[in-house]
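Colleague: dropping a prediction and its sequence here:
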Amino acid sequence: MSSINKIMLLVTLSIAALTFSFTANASEGGGSSYPNGAESIMAGAIPPPGFYFINYTNYYTADKMIDNDGDEQHVNLDLKVKANVFRFIYITDKQFLGGFIGFHTLIPLMDMDLDIMGMDDDDSGLGDITIGTNLSWHTKNWNFAAGLDITAPTGQYDKDELVNVGRNYYSIEPVLGFTYLSDGGYEASVKAMYDFNTENNDTDYQTGQEFHFDYHTGYHIGNWVAGISGYYYKQVTDDEQNGHTVDNYKGQVLAIGPALKYQYKNMSFIAKYQKETMVRNRTEGEKYWVKFIYAF
């Protein structure tokens, strides 16, 4: 396969349906259906029983495509993805195995613009909706969570387009998380996930299994929290197309950057910046986040 064909295969597999993952990698649909980096401060701490609303606003931009060897491919790339995602959470007062039972859904609105190698495309609209359930446990200094999320192909998809707001396949994602908050205000949090993806019936392509986690370490003082957050993503198994393995296209990335939170009564405001590094088979870029949380 020529180098140009390899680049175009990587691009078409990676940007075919970015949805809420906000980034591109070798797996069809832009990698994990989960928005890598969305959680940070208190990432493993599900709130107590009640109803909550979260609004995520994200902007991702990239001008580099990195291959399997970690080398930049000179493809004149300009990718911009904007998203606003509504998340509704309900935590019941019912318990199972000692943990509170909860439910949530995420509804993404996307706007995508891609210019690469003289080609350009854009798409906007409703992305793929996620529904999930979880259990949460709390002690004086520790918070634990376990859950299962399912992302459905509700977004628009056309296999002949370069970018799509939908992925056209399901993702099933077990979730584990923890947060440790010391008496002195020091925090360490991790939210870890593993994805199983169904086949895209329009392209006969099945994305491999994916492991990824969000993380945060920081310090709480009064109504403020400051620290370092980011995410790690690694595709674990190969993709398949028409029943054949697609070799050397597994994605990887580590992202890191500052995070700041302010708590005001029953509301929270979080701002984050995340820079990607250690990239393989993905675009390399930057993410900017604003997150609003409201407790009813």
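Modeller: Thanks, I have the structure now.
Colleague: only C-alpha atoms from now on, for both contacts and neighbour counts.
Modeller: OK.
Colleague: pretty sure Lys159 sits against Asn201.
Modeller: No: contact between Lys159 and Asn201 fails when scored by Cα atoms under 8 Å: they sit 10.2 Å apart.
Colleague: which one's more surrounded, the two?
Modeller: With other Cα atoms under 10 Å as the criterion, Lys159 and Asn201 differ in neighbour count, and Lys159 comes out ahead with 15 against 10.
Colleague: any idea how far the more buried one is from Ser171?
Modeller: Counting by Cα to Cα, to the nearest Å, the gap from Lys159 to Ser171 is 18 Å.
Colleague: got it, and Asp128?
Modeller: When Asp128 is compared with Ser171 (using Cα to Cα), they lie 10 Å apart.
Colleague: list the contacts of the nearest residue to Ser171 once chain neighbours are set aside.
Modeller: Of all residues beyond its chain neighbours, the one nearest Ser171 is Asn197 (4.5 Å), with distances taken as Cα to Cα, 6 or more residues apart in numbering. Listed by Cα atoms under 8 Å, 6 or more residues apart in numbering, the contact set of Asn197 reads Tyr169, Tyr170, Ser171, Ile172, Gln206, Thr207, Gly208, Gln209.
Colleague: just the buried ones out of these, please.
Modeller: Tyr169, Tyr170, Ser171, Ile172, Gln206, Thr207, Gly208, Gln209 (16 or more other Cα atoms under 10 Å).
Colleague: below is an additional structure, to be compared with the one above:
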Amino acid sequence: MLWWATLWSAVFQLEYGLLVCMIAAMNSIIPLIFRLALVSLLSLLLPVVALAVNFAAGAKAPAGHQFKLYPYFYSADTKTDKDGNPAIRELGLKKYGVQIFNSYQTGDLNLSAIIPISRVEVAKFDAVDSGIGDIQLRLGYYLPVEWATFLPVLMVKIPFGNYDKNALVNVSDGQSDLVAELYFFKLVQPLSFDAVIKYAKRFRNHDNDFTPGNEFSAEGLLTWRLAEKIRFGPAINFVVGGENRREGKSVADSGLMRLAAGGELYYARIDRMIISLAAYQDLLTRNSNSGILVMSRFAIDF
């Protein structure tokens, strides 16, 4: 019961956060001296919300345009150290928003772009930022394999959102990423299996001379058909990152690790629309926040 209470509470806060994100909220004004003292610390606190793999994420889409919305809510009260022990408690970190996903499928070629709109808050330090984040441009091509679906994707993250090196928090990372991804999908009724592996080469932020460590991630989702076009199943998400660099020098013991588990409920009984709801709980973290992620997906085919 506690898990479901947490889930529905988070969904309510997600809906509220999306409204706030759309109609309100630019940065709170914090005294300049306080900002400068905490900038370096908070640059390491913000979560990179990696929206988890969904059912049929790697399946071949129908030819034409597809529009998706990914509303999400992430909350964490603890940041762990290199040994996984709590380093900061009562953090009050919340990040919520929506990722706007547009894709076009022609033959085996898939072109897509993601525009994120979000708001991030760190209550412990009274820090807030909101707005458009960094845009992702993606190029994918389905491999000629018959027994399953394989989709390699090359993604470029472009630092589009505003970044202020003196601000305590930013919705933009202020740096670029180059990411290689491989999606896998297999359906053997009543079971399905989705997986994705990613490797991100992360580049230097020229404003603060900070380079996040490169990251490797792996995600998996197993679903069972409950009824026609309704599925449910468990999922797992694992991320490991190399050491960060500041002013060209490696920051000792700064590499992150995060293991999260959860599940997804999938519903596709509405014509030309897919809806899903997923929740993940961080189970094991190193140099990372420990919290809960709630996300949904609304996909429409044109």
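Modeller: Noted; the coordinates are in hand. A quick note: this is a predicted structure, and the numbers were derived from the prediction, not measured.
Colleague: which of the buried ones among the contacts of Asn197 of structure 1 lies closest to Val75 of structure 1?
Modeller: Val75 of structure 1 has its nearest neighbour among the buried ones among the contacts of Asn197 of structure 1 in Thr207, at 23.8 Å by Cα to Cα.
Colleague: so the closest one is in contact with Glu199, correct?
Modeller: Yes: taking contacts as Cα under 8 Å, Thr207 of structure 1 lies within contact range of Glu199: 7.2 Å.
Colleague: contacts for stretch 218-226 of structure 2?
Modeller: So stretch 218-226 of structure 2 is in contact with 52-55, 189-198, 231-239, 263-264, going by Cα under 8 Å, 6+ apart.
Colleague: one more pass at 6 Å, please.
Modeller: Surrounding stretch 218-226 of structure 2, the residues in contact under the criterion Cα atoms under 6 Å, 6 or more residues apart in numbering are 190-197, 231-238.
Colleague: same deal with stretch 47-62 of structure 1?
Modeller: Under the criterion Cα under 6 Å, 6+ apart, residues 79-93, 284-296 lie in contact with stretch 47-62 of structure 1.
Colleague: buried subset of the contacts of stretch 218-226 of structure 2 as a PyMOL selection?
Modeller: Here the buried members of these are turned into a PyMOL selection, burial being counted by 16+ other Cα under 10 Å:
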select buried, resi 192+193+194+195+196+197+231+232+233+234+235+236+237+238
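Colleague: quick one: which of the contacts of stretch 218-226 of structure 2 sit in strands?
Modeller: Secondary structure defined by DSSP state E assigns 191-197, 231-238 of the contacts of stretch 218-226 of structure 2 to strands.
Colleague: and Thr283 of structure 1, how far from Asn76 of structure 1?
Modeller: Counting by Cα to Cα, the gap from Thr283 of structure 1 to Asn76 of structure 1 is 12 Å.
Colleague: quick check: the aligned residue for Ile132 of structure 2 in structure 1?
Modeller: The pairwise alignment with structure 1 assigns Ile132 of structure 2 to Leu126, based on TM-score structural alignment.
Colleague: which SSE is the residue nearest to its match when sequence neighbours are not counted in?
Modeller: For Leu126 of structure 1, the nearest residue in space outside its immediate sequence neighbours is Leu109; the separation is 4.7 Å by Cα to Cα, 6+ apart. Using DSSP states H and E, the secondary-structure element containing Leu109 of structure 1 is strand 99-116.
Colleague: quick one: what's aligned to Gln206 of structure 1 in structure 2?
Modeller: With TM-score structural alignment as the criterion, Gln206 of structure 1 pairs with Thr211.
Colleague: hmm, its match is touching Arg204, no?
Modeller: Yes: counting by Cα atoms under 6 Å, Thr211 of structure 2 sits close enough to Arg204 to count as a contact (4.3 Å).
Colleague: show the contacting residues for the nearest residue to Ile116 of structure 1 once chain neighbours are set aside.
Modeller: Leaving aside its sequence neighbours, Ile116 of structure 1 sits nearest to Leu77 (Cα to Cα, 6+ apart; 4.5 Å). Shown here is Leu77 of structure 1, whose contacts under the criterion Cα under 6 Å, 6+ apart are Asp63, Asp115, Ile116.
Colleague: the first one corresponds to which position in structure 2?
Modeller: Using TM-score structural alignment to pair residues, one finds that Asp63 of structure 1 aligns to Asp77 in structure 2.
Colleague: same deal with the second one?
Modeller: Taking TM-score structural alignment, the alignment pairs Asp115 of structure 1 with Ala123 from structure 2.
Colleague: for that match, give its distance to Gln99 of structure 2.
Modeller: Between Ala123 of structure 2 and Gln99 of structure 2 the distance is 23 Å, computed by Cα to Cα.
Colleague: and what of Ala180 of structure 2?
Modeller: 20 Å.
Colleague: of these two, which one has the most company?
Modeller: Gln99 (21 against 17).
Colleague: so what's the aligned partner of that one in structure 1 up against?
Modeller: Alignment note (TM-score structural alignment): Gln99 of structure 2 maps to Val85 of structure 1. If a contact means Cα under 6 Å, 6+ apart, then Val85 of structure 1 has Asn55, Tyr56, Ile107, Pro108 as its contacts.
Colleague: pull up the aligned stretch in structure 2 for the helix or strand hosting Glu276 of structure 1.
Modeller: Applying DSSP H and E as the criterion places Glu276 of structure 1 in strand 267-280. Using TM-score structural alignment, strand 267-280 of structure 1 corresponds to residues 273-286 of structure 2.
Colleague: contacting residues for Phe86 of structure 1?
Modeller: By Cα under 6 Å, 6+ apart, the contact list for Phe86 of structure 1 reads Asn55, Leu106, Ile107.
Colleague: without its sequence neighbours, what residue ends up closest to the second one?
Modeller: I take that to be Leu106 of structure 1. In space, Leu106 of structure 1 comes closest to Arg87 once its chain neighbours are excluded; the distance is 4.4 Å by Cα to Cα, 6+ apart.
Colleague: burial check on that neighbour, number of neighbours?
Modeller: The criterion is other Cα under 10 Å. On that basis, Arg87 of structure 1 has 18 neighbouring residues.
Colleague: quick one: it from Tyr60 of structure 1, how far?
Modeller: Counting by Cα to Cα, the separation of Arg87 of structure 1 from Tyr60 of structure 1 is 19 Å.
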